[in-house]
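1. just a sequence and a predicted model for now, questions to come.
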Amino acid sequence: MTQAFASEEMSPEEAAAAASACSREFRADPHPVYAALRASAPVCPLKPPHGVDTFLITRYDDARAALADPRLSKDMYGAIDAYHRIFGDSSIALDDNMLFSDPPKHTRLRRIVGTTFTPKRVESLRPKVQKITDELLDRCPASEPVNLLQEFCFPLPLHVICELLGVPENERRQAQEWSATVAQTGFGPEARKALELAEGNLRDYLVDLIARKRREPDGALLSALVTAQDEDGALTDHELVSTAWVLLFAGHKSTAYQIGNAVYHLLSRPEQKRLAFRDPEATAAAVEEIFRFETSVENSTFRYATEDIKMRDTLIPKGALVQISLTAANRDPEMFPDPDRMDVERPNVQATHLAFGLGPHYCIGAPLARLEMQIALATLFGRHPGMALVGEPEDVRWLTVPFPAFRGLAELPVVLDPS
């Protein structure tokens, strides 16, 4: 891909300005900017489009430390003014979950969810994931251009997470549309209005769905969460709604964009593609390198400093917002030799990349994401080994919304079986 910036020519001030602006050029290729920040401003104050000053952490060692630092709180209710400015009042109804909480509440919520969202439950989905994958590919035209993101990458994890939660099939499209609106980043009055409407609709839908699961348990995850409890009791109705939302949202968007990133980079690197599908072990290893090389979760969710924190030569003042760039940390040359080269045979990458975070908030859905990625890629390239991008790799468009939650493609035009 043609780089939009030249990191070696960029001053710290220019790199900070580029990251703050979230311009189309930066969104197309943020890696040179992150390289400049790692080199000269690894803990960098930004002024992003949401209007709340934020410190961005870009080096691997700093990222690991920050992800596990209890002084960086995930409880956005504690930073209520900043929360309201970024998300608005309506978001609170969906954000009372383990993603936006600290111990002991986070510990309790995660423990209850963990009793139901088990590796055994995830593994039991394998035949269903394979079936959904095959059915989606059966519907795709083989010899005509197809937007794989729309026809495959997004529907697959949506159907899987809905299957896991127990969302009826005829209700999934509407739930996806509301989720898509919530995921869109915008800070103007119209964007706020659309966001509030979608959040209200999602909340009402989940309240009704939970009530149905309570009346007629079906063995799916949401039904299990309704009855799950530990020594501190069960989830409240409010916590159930918010937990269902975070599982639906996190279990859908991030995996969809990650599958798209993987397909794009493998199609752009034929030798890496060949190595990735020699056998199941090679595919599993390739998936981990893709998580490192182009993770779909570019930055951690917000944290805020509960006290003054000195990191390297920078003081993060009490109350300041902090984001950790997982994308930048995963390309740190101090940790990963030749980090801008995708190497599906890179050793020990699963144990070291930060695509799923670290510490108490390590992604609870990581096993499901790995399962979906491995099945999706092995099946897709197994059935269509000659698949090709439409146009040149550098012509593919990346998401360019102002402050995206995800690093992913806007579209992925391919021909599955070129003549």
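-> The structure has been received and is ready for your questions.

2. hey, let's count contacts and neighbours off CA atoms from now on
-> Fine.

3. residue contacts, residue 168?
-> Contacts for residue 168 (C-alpha atoms under 8 Å, 6 or more residues apart in numbering) come out as residue 162.

4. list the helices and strands the longest helix along the chain packs on?
-> In the chain, with assignment by DSSP state H, the single longest helix is helix 189-215. Here helix 189-215 touches helix 172-183, helix 221-227, helix 237-250, going by 3 or more C-alpha pairs under 8 Å, 6 or more residues apart in numbering; DSSP states H and E.

5. now do the first one: distance to the chain's middle.
-> For helix 172-183, the gap between its own C-alpha mean and the chain's C-alpha mean amounts to 16 Å (C-alpha atoms, centre = their mean, to the nearest Å).

6. hang on, the earlier thing: now the angle between helix 237-250 and the longest helix of the chain, please.
-> 110 degrees (axes from the mean of the first three to the mean of the last three C-alpha atoms, to 10 degrees).

7. give the buried residues for helix 189-215.
-> Within helix 189-215, the residues that count as buried by 16 or more other C-alpha atoms under 10 Å are 192, 194-196, 198-203, 205-207, 209-210, 213-214.

8. how near is residue 211 to residue 292?
-> 40 Å (C-alpha to C-alpha, to the nearest Å).

9. typed the wrong thing, it's residue 154
-> Distance from residue 154 to residue 292, by C-alpha to C-alpha: 21 Å.

10. of those two, who's got more company?
-> residue 292 (26 against 21; other C-alpha atoms under 10 Å).

11. let me know the helix or strand that that one is in.
-> Using DSSP states H and E, residue 292 falls within helix 280-293.

12. what is that helix packed up against?
-> helix 253-267, helix 270-276, helix 366-383.

13. who are the packing partners of the second one?
-> For helix 270-276, the packing partners by 3+ C-alpha pairs under 8 Å, 6+ apart come out as helix 253-267, helix 280-293.

14. would you mark the buried spots in it?
-> Those would be 272, 273, 276, for helix 270-276 by 16+ other C-alpha under 10 Å.

15. could you dump those to TSV with distance to residue 30?
-> Below are those laid out as TSV (distance: C-alpha to C-alpha, whole Å):
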residue	distance to residue 30
272	22
273	24
276	26
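
16. okay, now the one to match up with it:
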Amino acid sequence: MTTPQTPGFTLADPDLWLNGPAQRELNYLREHQPLSWHTEPSTDWFPEGGRGFWSLVRHEDISAASKDQDTFSSGQGTELIDMPAEMVRTYGGMLNMTGEEHARHRAIVSRIFTPRTLGQLAPQIQEHARKSIARVKELDTFDFMDDLVADFPAQIVCDLMGVPTEDRPELIRLTGIALAGNGTAESYKTMTQIVDYARGLAAKAAAGDVTSDQASLLRKLVEAEVNGQRLTNEEVGIFLALLLTAGIETTATSIGQGFYAMSLYPEQREQWAADFDSIAPKAIEEIVRWVTPVMHFRRTATRDVEMHGQTIRKGDKVLLWYTSGNQDATVFKDAEKLDFFRESEYPHVAFGGGGPHFCLGAQLARLEMSIFFKELFQALPKAQVTGDPVRLHSNFVNGLAHLPCTTGRA
């Protein structure tokens, strides 16, 4: 058996991610070791360590693996850490399914996430964007993440779920704990609390006890059928927990990081603000590519696979590094730059690289981002970043904890 090639470092090392994505290491791997083996030593993140994993870092390989669920399965989890089966289901729900089970869930949920349904959400998304901006409009300085965007996507998801206003702060707090822990025992415990709460909402909707006009998604979700089958209240609860954790952090991250990116490339912001509607579709895609809010997901090999002169064994963990694929210079010219007028025949992989697990919430995220930036440009045209961002310490979410800004009033 050939010894797996290791690069002399491991992407499981927290020190590589102190200042955001480990692009230096990922650049090296794309050029020299497109398939590499990484150990999982004991770290502050995961004291017990792990059994190691393969890394795919090129756009072409990530896209191909994403489309091949028969070989690279999500069924054993999309988290780096190995979890018991019950934790796998609680953490990711539909993300951690494959085959017929995943197809059934996706078919039912897809009945809800239609372009028509999402289009009807535009007025309430606009209302939440305006409320968020109003909080800082009369200030001289503010924190983009804490003061402006932190709860914007959360309020929209809570509207769809029919979450009472008084319950929202605690639910949003729990979501933050679950995301920050990412695979730890505390995170799992918090996820079960979110699932329990969401399951209760589903049970009320199924019994006809949810009357709020805003709980549109929840009512449709408990009533949706495919081939005579509906989701159980437990399954609805897990899906809503996924919607909360996935939708809140990724959208807030994309907006915050997107505003920071435009501070580095101000000409892009100026051009977009001058012709917002026509540039918006490409600008949103470019921001999502540049940011790549979820930096990786895991797959598990279902058979032995030969790639790049090495053998991935059945049962091995394989990480798809989306943050690397979206910086692949063979696909995106000057990939490190933000360019709203980028010409590329290849789509970015930030929404999952295509295939059966392409992000169901992509259209909602695009709509939220577009509406938020339009409102921001109109209400605070002189808002600017005033200092360096404080980054989340993670190799999973490319997030910001803080981003100091000014409204430009002074």
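-> That came in fine, so what should we check first? Source: prediction; values computed, not measured.

17. now the TM-score, please.
-> Here the TM-score for the pair of chains, by TM-score structural alignment, normalised by the length of the second structure, is 0.89; 392 aligned residues with a C-alpha RMSD of 2.3 Å.

18. ok, back up a step: ok, average deviation of the helix or strand following the helix holding residue 292 of the first structure from the second structure?
-> Downstream of helix 280-293 of the first structure, the next assigned helix or strand under DSSP H and E is strand 303-305. Taking mean C-alpha distance after the TM-score superposition for the first structure, the mean distance separating strand 303-305 of the first structure from the aligned residues in the second structure is 0.6 Å.

19. and the next element down the chain from strand 303-305 of the first structure?
-> Next along from strand 303-305 of the first structure, by DSSP H and E: strand 309-311.

20. which bit of the second structure covers that next one?
-> Aligned by TM-score structural alignment, strand 309-311 of the first structure corresponds to residues 305-307 of the second structure.

21. tell me how far the matching stretch is from the chain's mean position?
-> With C-alpha atoms, centre = their mean, you get 28 Å for stretch 305-307 of the second structure.

22. for stretch 387-401 of the first structure, same thing?
-> The answer for stretch 387-401 of the first structure is 20 Å, by C-alpha atoms, centre = their mean.

23. stretch 271-285 of the first structure now?
-> For stretch 271-285 of the first structure, the distance to the chain centre is 23 Å (C-alpha atoms, centre = their mean).

24. likewise stretch 245-265 of the first structure?
-> 6 Å.

25. which parts of that stretch are buried?
-> 245-265.

26. repeat that for stretch 326-335 of the first structure.
-> Buried, per 16+ other C-alpha under 10 Å, within stretch 326-335 of the first structure: 326, 327, 328, 329, 330, 331, 332.

27. now, which of these sits nearest residue 87 of the first structure?
-> residue 326 (21.6 Å; C-alpha to C-alpha).

28. pretty sure that closest one contacts residue 294?
-> No - at 9.5 Å, residue 326 of the first structure does not count as touching residue 294 under the criterion of C-alpha atoms under 8 Å.

29. would you say residue 51 of the second structure is within a strand?
-> Yes - counting by DSSP: H, G, I helix; E, B strand; the rest coil, residue 51 of the second structure is part of a strand.

30. what count of nearby residues applies to it?
-> 13.

31. isn't it up against residue 12?
-> No - with contact defined as C-alpha under 8 Å, residue 51 of the second structure does not reach residue 12; the gap is 11.3 Å.

32. what is in contact with those two at once?
-> 39, 40.

33. now do the contacts for the closest residue to residue 372 of the first structure other than its chain neighbours.
-> Spatial nearest neighbour of residue 372 of the first structure, excluding adjacent residues (C-alpha to C-alpha, 6 or more residues apart in numbering): residue 129 at 6.8 Å. Shown in contact with residue 129 of the first structure (C-alpha under 8 Å, 6+ apart): 156, 160, 372, 375.

34. the second structure: which residue goes with the first one?
-> Pointing back at residue 156 of the first structure there. Checking TM-score structural alignment: residue 156 of the first structure goes with residue 152.

35. what distance do you get for its match to residue 343 of the second structure?
-> Taking C-alpha to C-alpha, one finds residue 152 of the second structure at 31 Å from residue 343 of the second structure.

36. ranges for the helices of the stretch 301-410 of the second structure?
-> 322-325, 362-379 (DSSP state H, counting those that start in this stretch).

37. distance to residue 56 of the first structure added to the helices and strands packed on helix 270-276 of the first structure, as TSV?
-> Below are these laid out as TSV (distance: least, C-alpha to C-alpha, whole Å):
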stretch	distance to residue 56 of the first structure
helix 253-267	21
helix 280-293	19
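
38. out of those, nearest to residue 309 of the first structure?
-> Nearest of these (C-alpha to C-alpha): helix 280-293, 27.7 Å.

39. that closest one: which residues count as buried?
-> 283, 284, 285, 286, 287, 288, 289, 290, 291, 292, 293.

40. now swap in stretch 352-366 of the first structure and tell me
-> So stretch 352-366 of the first structure, judged by 16+ other C-alpha under 10 Å, has buried residues 352, 353, 354, 355, 356, 357, 358, 360, 361, 364, 365, 366.

41. isn't the fifth one right next to residue 363, touching?
-> Yes - using C-alpha under 8 Å, residue 356 of the first structure makes contact with residue 363 at a distance of 5.2 Å.

42. the stretch 51-200 of the first structure: helices as residue ranges?
-> 60-67, 80-87, 105-116, 119-124, 126-139, 148, 155-165, 172-183, 189-215.

43. among these, which comes closest to residue 236 of the first structure?
-> helix 105-116 (10.3 Å).

44. just give the closest residue to the alignment partner in the first structure of residue 361 of the second structure, not the sequence neighbours.
-> Here residue 361 of the second structure is matched to residue 365 in the first structure, going by TM-score structural alignment. Excluding the flanking residues, the one nearest residue 365 of the first structure by C-alpha to C-alpha, 6+ apart is residue 251, at 6.8 Å.
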